[in-house]
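Participant: Predicted model and sequence follow; I will ask about them next.
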Amino acid sequence: MLEAGTIAPDFTLEDQEGQPVTLSSFRGRPVILYFYPKDNTSGCTTQAQGYTELKPGFDAKDAVVIGISKDSPASHRRFIDKQGLDLILLSDPDHKVNELYDVWKEKSMYGKKYFGTVRSSFLISPEGVILKSGEKVKPKLDPETMLKALDALQDTPGVPGAAGSDGDNA
């Protein structure tokens, strides 16, 4: 998994409308990037609903929340409509971005081994640097954890993207 201090790898994926979205297009704003296994499953729904519920808090910090899974743009659109979500969801069907962020890993269920997405989240500074990362995050707790991390980081002098910071970590 990519650690804090790493430059967030740039990518372009299709959103729920089939439109290309490039991570670097959000430079100048903090980004919460989270990877989840599958649309319309209980944990993934809980996590997405949590981010939607806390969206006013992220908006107040000028942060954008982006979810990524292997599901198609059409699946994302249905997920958003069915659950009343207010998020950007990106489609990574060949899991290349999952691999870039080192969240595509071997998993095991009922003794069967397979590869899949490990639920993970990243707080990315307005300059494109990963400030916080979490692996195997809890769907119910992740949105609040990331909002608190954003609050704490924005209140820390000298941290890139923090209020009053000149971007210099010296």
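Facilitator: Thanks, I have it.
Participant: Could you use CA atoms for every contact and neighbour count after this?
Facilitator: OK.
Participant: Val137 against Ser120, yeah?
Facilitator: Yes - taking contacts as C-alpha atoms under 8 Å, Val137 lies within contact range of Ser120: 5.7 Å.
Participant: then this one, side by side with the first:
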Amino acid sequence: MPKPTLHAKAPDFTAAVIGGSYQDGDSVTLSKLKGQSVVLYFYPKDDTPGCTKQACALRDGWQSIAKKALVFGVSTDSIKSHAKFIQKHELPFPLITDVDQKIVNAYGVWVEKSMYGKTYKGTERSTFVIDKDGKIAAIFEKVKPDEHLAAVLAVL
């Protein structure tokens, strides 16, 4: 599927979530968060170097970002993997599991990638900032982990 465009209604979803104020077995529905700004950041895999750097930057800038928006990390990893990642790096925000790739497909970030000459499908590192009305306010594609926090804070 193509990526949603700026000012379009953000694709709704309900998915399993853990971390922040969410416990194991909880789910989150995007449309129920209306009235609050939401940062949905998509990342390839828990506990890999780039993904860890990106998550820890959000953790370290948490005081600044938490006042302005809810933050949810989204990957195709399991809740069990997310729980370990959150605990290991003391992440203050929740992570959404998308093992069936419904959310990554709805946001157009499940893409063909290549490494060492092999192609495979995976999550493109991308972030969507959703405004209080549920519309896409900003899109960051192929995000560099070192620049992610500053880019998000600049639009909130």
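Facilitator: Perfect, I can see it now. Small disclaimer: the values here were computed from a predicted structure and weren't measured.
Participant: Just say helix, strand or coil for the residue most central in space within structure 2.
Facilitator: Nearest to the geometric centre of structure 2 sits Tyr41, at 2.4 Å (C-alpha atoms, centre = their mean). Under DSSP: H, G, I helix; E, B strand; the rest coil, Tyr41 of structure 2 falls in the strand class.
Participant: isn't His148 of structure 2 right next to Gln54, touching?
Facilitator: Yes - in this structure, His148 of structure 2 is within contact of Gln54 by C-alpha under 8 Å, at 6.8 Å.
Participant: Enumerate the helices of structure 2 by residue range, in sequence order.
Facilitator: Along structure 2, counting by DSSP state H, helices occupy 49-60, 62-66, 79-89, 102-106, 148-155.
Participant: So Val97 of structure 1 is in contact with Phe11, correct?
Facilitator: Yes - using C-alpha under 8 Å, Val97 of structure 1 makes contact with Phe11 at a distance of 7.0 Å.
Participant: of these two, who's got more company?
Facilitator: Taking neighbours as other C-alpha atoms under 10 Å, Val97 of structure 1 and Phe11 compare with Val97 leading, 22 against 14.
Participant: Give the equivalent position in structure 2 for the more buried one.
Facilitator: Superposed on structure 2 with TM-score structural alignment, Val97 of structure 1 falls opposite Ile103.
Participant: list the contacts for its match?
Facilitator: Neighbouring residues of Ile103 of structure 2 by C-alpha atoms under 8 Å, 6 or more residues apart in numbering: Phe13.
Participant: Looking at structure 2, name the residue that lies furthest from the middle.
Facilitator: In terms of distance from the mean C-alpha position of structure 2, Gly117 ranks first, at 27.5 Å (C-alpha atoms, centre = their mean).
Participant: Let me see the contact set for the aligned residue in structure 1 for it.
Facilitator: When structure 1 is aligned by TM-score structural alignment, Gly117 of structure 2 is paired with Gly111. With contact set as C-alpha under 8 Å, 6+ apart, Gly111 of structure 1 has no partners.
Participant: Any figure for the gap between Gly111 of structure 1 and Lys136 of structure 1?
Facilitator: Per C-alpha to C-alpha, to the nearest Å, Gly111 of structure 1 is found 19 Å from Lys136 of structure 1.
Participant: circling back: now render the helices of structure 2 as a markdown table, adding distance to Thr29 of structure 2.
Facilitator: A markdown table is the format used below for the helices of structure 2 (distance: least, C-alpha to C-alpha, whole Å):
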| stretch | distance to Thr29 of structure 2 |
| --- | --- |
| helix 49-60 | 22 |
| helix 62-66 | 19 |
| helix 79-89 | 16 |
| helix 102-106 | 11 |
| helix 148-155 | 22 |
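Participant: Out of these, flag the one nearest Lys34 of structure 2.
Facilitator: Go through the helices of structure 2 one by one with C-alpha to C-alpha and the one that ends up closest to Lys34 of structure 2 is helix 62-66, at 16.1 Å.
Participant: according to the alignment, that closest one goes to what range in structure 1?
Facilitator: Using TM-score structural alignment, helix 62-66 of structure 2 lines up with residues 55-59 of structure 1.
Participant: and the matching stretch, how far from structure 2 on average?
Facilitator: When structure 2 is superposed, stretch 55-59 of structure 1 averages 1.5 Å from its matched positions, counting by mean C-alpha distance after the TM-score superposition for structure 1.
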